[in-house]
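Visitor: Okay, predicted coordinates and the sequence, questions at the end:
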Amino acid sequence: MVVLVLKSLGINDLIGFEFMDPPPGETLMRALELLYALGALNDRGELTKLGRRMAEFPVDPMLSKVIIASEAYSCTDEILTIISMLSESSSLFYRPKDKKLHADQARQNFVRAGGDHFTLLNVWEQWADTNYSQQFCYEQFLQYKSLCRARDIRDQLAGLCERVEVVIQSNPNSNDITPVQKALTAGYFYNTAQLQKSGDSYRTLKTNQTVYIHPSSSLFQHQPPVKTVLYYELVMTSKSYLRQVMEIKPAWLFEGEFLILTF
């Protein structure tokens, strides 16, 4: 995001720029590579029209690309919700020691087909239907403060969409989650992994690293196992775990590259 902001300010000599705390050259190169892959920079390292729009959003460039791509798929409303909920997903559910089974069942009731992103969308929609009730959160073992923070983030992003002239539309067919999946893939194609022959682990497509779906995911031990997944973050504990996982089709990765050329 720092590189994108500097580019938008007309600062092109990043190597010679006097950072207060200079990042390693390798880090700068990785940032430039990602921005180029997202379509924010052209092959001369110059900011594109898409890149200028992305720089208006104070979020990770992968997220801003998703927001802008969602306009083409007419699902910006759902995308803003999912992005806002992802930012609070690690603190969303709680599990009291004396009510573990009730909390687990409540969480399971929110699960939707397609993966964790749609579970988060469902949580938001049910909460919104109660007029953002604190009592609903208490009954469903949800952190009210986390949801309120997600709502604040969503309001800010919606305001930025208006400034950047991104039209906020809802997915016309709520039963078809493909537009939402494709919009997310347009920004997160680096964060993808393929099921290995063993059937219990995945290999990241970008770094060829062996990873596992986190036990908290709705796709953990899914039968049959999902073949290709997109993830929000990679956490390292005893193993490398994928958190907030969504099912995708490999063909969409090429569509994501095509989107780079068309915006």
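Guide: Cool, got the structure. Everything numeric here is computed off the predicted structure, so don't read it as measured data.
Visitor: okay, CA-based contacts and neighbour counts for the rest of this
Guide: Noted.
Visitor: and the closest residue to Ile213 other than its chain neighbours, which of the three is it?
Guide: Leaving aside its sequence neighbours, Ile213 sits nearest to Leu242 (CA to CA, 6 or more residues apart in numbering; 4.8 Å). On the three-state scheme (DSSP: H, G, I helix; E, B strand; the rest coil), Leu242 is labelled strand.
Visitor: Kindly report the same for Glu233.
Guide: Glu233 is classified as strand under three-state DSSP.
Visitor: Report the separation between the residue nearest to Ile213 and Gln209.
Guide: 11 Å (CA to CA, to the nearest Å).
Visitor: Pick out whichever of the two has more residues nearby.
Guide: Between Leu242 and Gln209, counting by other CA atoms under 10 Å, Leu242 is the more crowded of the two (27 against 12).
Visitor: hold the first one in mind and look at this next one:
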Amino acid sequence: APESLMQALEDLDYLAALDDDGNLSEVGIIMSEFPLDPQLAKALIASCEFDCVEEMVSLAAMLTASPCFVPLSTHLEEAVALRRRALLHPNGDHFTLINIFNAFQQLTPHPCPRGADAAVPPADAGDEGWCRKHGVSAEALRLAGTVRAELLEVMRRIELPVSPPAFGSDANALNIQRALISGYFLKVARDIDGSGNYVMLTHKHVAHLAPACGYLLRPPPRRLPPWVLYHEFTISQDNCLRVVSEIQPQMLVELAPQYYLSNLPPSEGRDLLMEL
């Protein structure tokens, strides 16, 4: 539809992927090198600036591969849910995905294939058992490993810097949030009443956290984050935000001032940001 095309072009413009003539900018050309959606490509490029490439490339692979969580059998649900809960990261779902990928990679050595035609690494009995115990898909995680290797190959080919791993430090967590906001600042929502009714800032639609969201899987008392960045929104199925992590609102103004100070439609959320 023409409206969808115009929205896509507008989003690319906000991501600085287009120049004044509507052609790909230098950033846009680099983004186009990656087989990723524009927002994820922009976040990955931003990770070079914020020294969190190792983590962001793992996250990009996890978001691109098949969903890693599998439906739980009723008789195993409680035990698996407890083990899965141990993998939850306090900073949100994006960090949990990195956690899961790192844990899977540490089970046994996984050769990193090079090139787009590389095969998925063979299955390992230990991997499969660990995945069953935690309710995650070994196939999806192996595919993520392959995607990750391909993304790193692209980065090496176009000579983007790859920072060393630093997952687990406060500084690294902040840098991952900065990289994510650099790409996903159009996908931000605010809890308007403290009970999980999230208004998406770009078009004021109200949504809720998906049942598999880590914030809902934690033991009581649960604390729902007031501001979140989300990976996707599914209005047709269950009106849910999927893959959600908490952010600090001042980071939106810091990293995307053009949008949040000039182009964000009037709303209570905009008023709050203007006061920061």
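Guide: Nice, thanks for sending it over. Keep in mind that what you see is a predicted model, and the values were worked out from it rather than measured.
Visitor: Could you get me the TM-score between them?
Guide: With the length set by TM-score structural alignment, normalised by the length of structure 1, the two chains reach a TM-score of 0.83; 237 aligned residues with a CA RMSD of 2.1 Å.
Visitor: residue closest to the middle of structure 1?
Guide: Ranked by distance to the mean C-alpha position of structure 1 (CA atoms, centre = their mean), the top residue is Tyr232 at 5.1 Å.
Visitor: Just give me the match in structure 2 for Leu120 of structure 1.
Guide: Counting by TM-score structural alignment, Leu120 of structure 1 lines up with Leu97 in structure 2.
Visitor: for the host helix or strand of its match, packing partners?
Guide: Assessed by DSSP states H and E, Leu97 of structure 2 sits inside helix 93-105. For helix 93-105 of structure 2, the packing partners by 3 or more CA pairs under 8 Å, 6 or more residues apart in numbering; DSSP states H and E come out as helix 53-64, strand 240-246.
Visitor: thinking again about what came up before, what is in contact with Leu242 and Gln209 of structure 1 at once?
Guide: In the contact map built from CA atoms under 8 Å, 6 or more residues apart in numbering, no residue is linked to both Leu242 of structure 1 and Gln209.
Visitor: need the helices for the stretch 1-150 of structure 2, in chain order.
Guide: In the stretch 1-150 of structure 2, the helices defined using DSSP state H, counting those that start in this stretch lie at 2-14, 26-32, 38-49, 53-64, 77-85, 93-105, 125-134, 138-157.
Visitor: can you redo these as CSV with distance to Ala212 of structure 2?
Guide: Supplementary listing: the helices of the stretch 1-150 of structure 2 in CSV, determined by distance: least, CA to CA, whole Å:
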stretch, distance to Ala212 of structure 2
helix 2-14, 28
helix 26-32, 30
helix 38-49, 21
helix 53-64, 15
helix 77-85, 11
helix 93-105, 9
helix 125-134, 14
helix 138-157, 17
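Visitor: nearest spatial neighbour of the residue nearest to the centre of structure 1, skipping sequence neighbours?
Guide: Here the residue nearest Tyr232 of structure 1, using CA to CA, 6+ apart, is Gln244, at 5.4 Å.
Visitor: What are the neighbouring residues in contact with that neighbour?
Guide: 86, 115-117, 217, 231-233.
Visitor: Can you turn the buried part of those residues into a PyMOL selection?
Guide: The following PyMOL line selects those of those that are buried, judged by 16 or more other CA atoms under 10 Å:
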select buried, resi 86+115+116+117+217+231+232
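Visitor: With respect to Arg163 of structure 1, which of the contacts of Gln244 of structure 1 is nearest?
Guide: Leu86 (22.8 Å; CA to CA).
Visitor: List the buried residues in stretch 75-89 of structure 1.
Guide: 75-86, 88-89.
Visitor: those helices in the stretch 151-276 of structure 2, which residues are they?
Guide: Counting by DSSP H, counting those that start in this stretch, the helices of the stretch 151-276 of structure 2 are 170-184, 214-217, 249-255, 257-258, 268-274.
Visitor: Among these, show me which one is buried the most.
Guide: helix 170-184 (a mean of 21; mean count of other CA atoms under 10 Å).
Visitor: any idea how far Ile98 of structure 2 is from Leu57 of structure 2?
Guide: Quick fix: residue 57 of structure 2 is Val, not Leu. In terms of CA to CA, Val57 of structure 2 sits 9 Å off from Ile98 of structure 2.
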